[in-house]
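>>> Whatever this is, show me its structure:
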Amino acid sequence: MTDASNLIAFQGEPGAYSHQACRDARPELEALPCRTFEDVIEAVRSGQAELAMLPVENSTYGRVADIHHLLPESGLHIIDEAFVRVHISLLAKPGVRLEDVSEAMSHTVLLGQCRDFLRRHDIRGRIGADTAGSAKIVSEGAERHIAALAAPLAGEIYGLNRLADQIEDRQNNTTRFLIMAREPDHARRPNRAGEEGMLTSFVFRVRNIPAALYKAMGGFATNGVNMTKLESYMVDGVFTATQFYADIEGHPEDANVRRALDELRYFTSMLNVLGVYPADPLRAEQLRNRRG
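Predicted structure coming up:
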């Protein structure tokens, strides 16, 4: 029986992109597949797993639905982030050639990311529940004209051949994941590449006063703190109750970050720091690419 301290939980079938994120970011741990995001969180809360790997956003499709509602209520803490490039392979049963394939099964999002390739090879898309699950169905089925669109890892797990690799229309398509644990870790530490640079994530609600959000954000501008993300969402199904999720560069002990958070507290009715963690190496690379 595997020791829970050696497990990292993810949502989906083995071979999913979340599984790939586990391998890339925590190769020393064994990945534990779970049915839902809630199951992933509960696995860590209950001690069944040590860490959780949760996707929060994609560079092409934006925020992962419902995840920001789950994070503040999870009782877990963000201790790291992981960026995973979405490289898509066409996977088929052994002996099947590319010219034999007339249908490709995958999640609707992945089908939309390979339109050019599918059109060039006259392959129709077939919607599957998810990416790794589609690869599993293809591996277990008898039909040889159906292939799957999934991560190369799925082909490795389900014994499928990779007929084509990196067939996605956008080569910079990236998903950001958060690694969460039962206990916080606010220590300053380098990322996996040995680079310095910390991020702080938090949620807050502004007080019911005029221009409260504008005033709350002013502290970050005047103190030179870069806010990399700010998103709002309703809470408790009430239009007038809005919560904000934010990521900023820096550590809460940095003088400018401390001053900005102090100003934020003055204009908020709730402030909850979700995590303090190193920036993934791909974050800086993407910023350099945008700047040319």
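>>> C-alpha only now, for contacts and for neighbours.
Fine.
>>> and residue 228, how many residues sit next to it?
11 (other CA atoms under 10 Å).
>>> Revised request: answer the last question for residue 291.
Around residue 291 sit 7 other residues, with neighbours defined as other CA under 10 Å.
>>> cool, and residue 236?
Residue 236 is flanked by 9 other residues according to other CA under 10 Å.
>>> Just the buried positions in stretch 210-219, please.
Neighbour counts over stretch 210-219 (16 or more other CA atoms under 10 Å) mark 212, 213, 215, 216, 217, 219 as buried.
>>> Where does residue 290 fall, secondary structure wise?
Using DSSP states H and E, residue 290 sits in helix 281-291.
>>> Quick check: which helices or strands does that helix pack against?
Judged by 3 or more CA pairs under 8 Å, 6 or more residues apart in numbering; DSSP states H and E, helix 281-291 has no packing partners among the helices and strands.
>>> Next, the second sequence, to be compared with the first:
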Amino acid sequence: MTMGLIAFQGVPGAYSDLACRKAFPAMMTLPCPTFEATIDAVREGRAGLAMLPCENSLAGRVPDIHSLLPDSGLAIVGEHFERVEHCLLGVPGATIDVVRRVHSHAVALGQVRRLLRAHDMVPVIEADTAGSAALVADWGRPEDAAIASSLAAELYGLDILLRNVEDAAHNTTRFYVAALEPRLAAPDTDGLMTTFVFRVRNVPAALYKALGGFATNGVNMTKLESYMVGGQFTATQFLCEVEGHPEHPNLRLALEELAFFSHETRILGVYPAALFRLAQQMDIGG
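Predicted coordinates for the structure are as follows:
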């Protein structure tokens, strides 16, 4: 049964829950209170997979995942992109003109400013989107509404007063799908991504030299982010994502050159690129 469960951080109806259901419709979802608990659920065998948000097209990266995942013991086995479609949810029978207060997570409220201004609604910050829907359902007051997913409306018996109320139509969250064991695809598989972390040596131009091998070997780098580790300003770790498999000759040579100028290089996962990513690449290239 545990292998048929996928863990996520949040309460039922959260966008992470929705992402789990869309990416793995045959699996049951397991809500967890924190990212650490989500990772532990897989590490302890209570779930087969974890759906971990790593970045949002508006809000940027999710720092907790960058700090937790490298030392979690889990491997990235896939990625999923979920379009964030905010809905204005009210109690059954409520109408927009009677709504006075809108409850949701601070980030979600910041993404629906046009709606709030247009209807003179007061934003009220809550812990999360789906939890806000649960609160509104529990209160039963027509003047209180929530910004959450359509799944939250279904789970908590709320009416969808308006769909797609977000200010930006491109609001999308990217997730890592993580498992206890790597699922390495064959090197000849098309459309592979490799995610790894590294720390450069404390020498002049170390990062420039470390990354030079990717350029000279024709490896396409799609992400490079730095962040502090251990609370030390001098201890910087980089998370990098590239196209290809570590056994591809060009990526293998690039990683060898990286190892020469860095210490502690760790591959977090080799996995198929999501169809969403491939479609965007075709749009850009076409």
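>>> ok, back up a step: average distance between the helix holding residue 290 of the first structure and the second structure?
Helix 281-291 of the first structure differs from its equivalent in the second structure by a mean of 3.6 Å after superposition (mean CA distance after the TM-score superposition for the first structure).
>>> Give me the distance from that helix to the chain's centre.
Relative to its chain's centre, helix 281-291 of the first structure lies at 17 Å (CA atoms, centre = their mean, to the nearest Å).
>>> Please report how far the aligned partner of residue 76 of the first structure in the second structure lies from residue 27 of the second structure.
Residue 76 of the first structure maps onto residue 74 in the second structure, with residues paired by TM-score structural alignment. For residue 74 of the second structure, the distance to residue 27 of the second structure equals 19 Å [CA to CA, to the nearest Å].
>>> Those two: who's more crowded?
Taking other CA under 10 Å, residue 74 of the second structure and residue 27 do not tie; residue 74 has more neighbours (23 against 19).
>>> Identify the residue spatially nearest to that one, adjacent ones excluded.
Distances taken as CA to CA, 6 or more residues apart in numbering place residue 180 nearest to residue 74 of the second structure, at 4.7 Å, with adjacent residues excluded.
>>> dump the residue contacts of that neighbour.
Going by CA atoms under 8 Å, 6 or more residues apart in numbering, residue 180 of the second structure touches 42, 43, 48, 49, 73, 74, 75.
>>> residue in the first structure matching residue 145 of the second structure?
Per TM-score structural alignment, residue 145 of the second structure is aligned with residue 147.
>>> Ok, residue 25 of the second structure next?
Using TM-score structural alignment, the partner of residue 25 of the second structure in the first structure is residue 27.
>>> element containing that match?
With DSSP H and E as the test, residue 27 of the first structure turns up in no helix or strand.
>>> Now the longest helix along the second structure on the first structure. Mean distance?
Selection of the longest helix in the second structure by residue count, based on DSSP state H, yields helix 249-261. Once superposed with the first structure, the aligned residues differ from helix 249-261 of the second structure by a mean of 1.0 Å; criterion: mean CA distance after the TM-score superposition for the first structure.
>>> Tell me which helix or strand the aligned partner of residue 52 of the second structure in the first structure sits in.
Using TM-score structural alignment, the equivalent of residue 52 of the second structure in the first structure is residue 54. With secondary structure defined by DSSP H and E, residue 54 of the first structure is part of strand 51-58.
>>> which residues touch the helix or strand following that strand?
Heading C-terminal from strand 51-58 of the first structure, the first helix or strand you meet, by DSSP H and E, is strand 62-63. Outside strand 62-63 of the first structure, the residues that touch it by CA under 8 Å, 6+ apart are 56, 57.
>>> And the helices in the first structure?
Under DSSP H, the first structure gives helices at 17-25, 37-45, 67-73, 108-112, 115-120, 131-140, 152-158, 212-222, 255-266, 281-291.
>>> can I get the ones you listed in CSV with distance to residue 247 of the first structure?
CSV is the format used below for the helices of the first structure (distance: least, CA to CA, whole Å):
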stretch, distance to residue 247 of the first structure
helix 17-25, 20
helix 37-45, 21
helix 67-73, 12
helix 108-112, 26
helix 115-120, 33
helix 131-140, 29
helix 152-158, 30
helix 212-222, 11
helix 255-266, 12
helix 281-291, 13
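>>> Looking at these, spot the one closest to residue 233 of the first structure.
Smallest distance to residue 233 of the first structure across the helices of the first structure (CA to CA): 8.2 Å, for helix 67-73.
>>> mean deviation (superposed) between the closest one and the second structure, please.
Compared with the second structure after fitting, helix 67-73 of the first structure deviates on average by 0.8 Å (mean CA distance after the TM-score superposition for the first structure).
>>> Against which helices or strands is that helix packed?
In this structure, helix 67-73 of the first structure packs against strand 51-58, strand 268-278, with contacts taken as 3+ CA pairs under 8 Å, 6+ apart.
>>> Check the ones you listed for me and report the most buried one.
strand 51-58 (a mean of 25; mean count of other CA atoms under 10 Å).
>>> Following superposition onto the second structure, what is the mean distance for that strand?
Looks like 0.5 Å for strand 51-58 of the first structure (mean CA distance after the TM-score superposition for the first structure).
>>> Trace stretch 251-269 of the second structure over to the first structure and give me the residue numbers.
Going by TM-score structural alignment: stretch 251-269 of the second structure matches residues 257-275.
>>> who touches the matching stretch?
71-72, 76-79, 184-186, 200-207, 212-213, 215-217, 219-220, 223, 225, 250-252.
>>> same question, stretch 199-212 of the first structure
Applying CA under 8 Å, 6+ apart, the set of residues contacting stretch 199-212 of the first structure is 72, 78, 213, 216, 242-252, 267-279.
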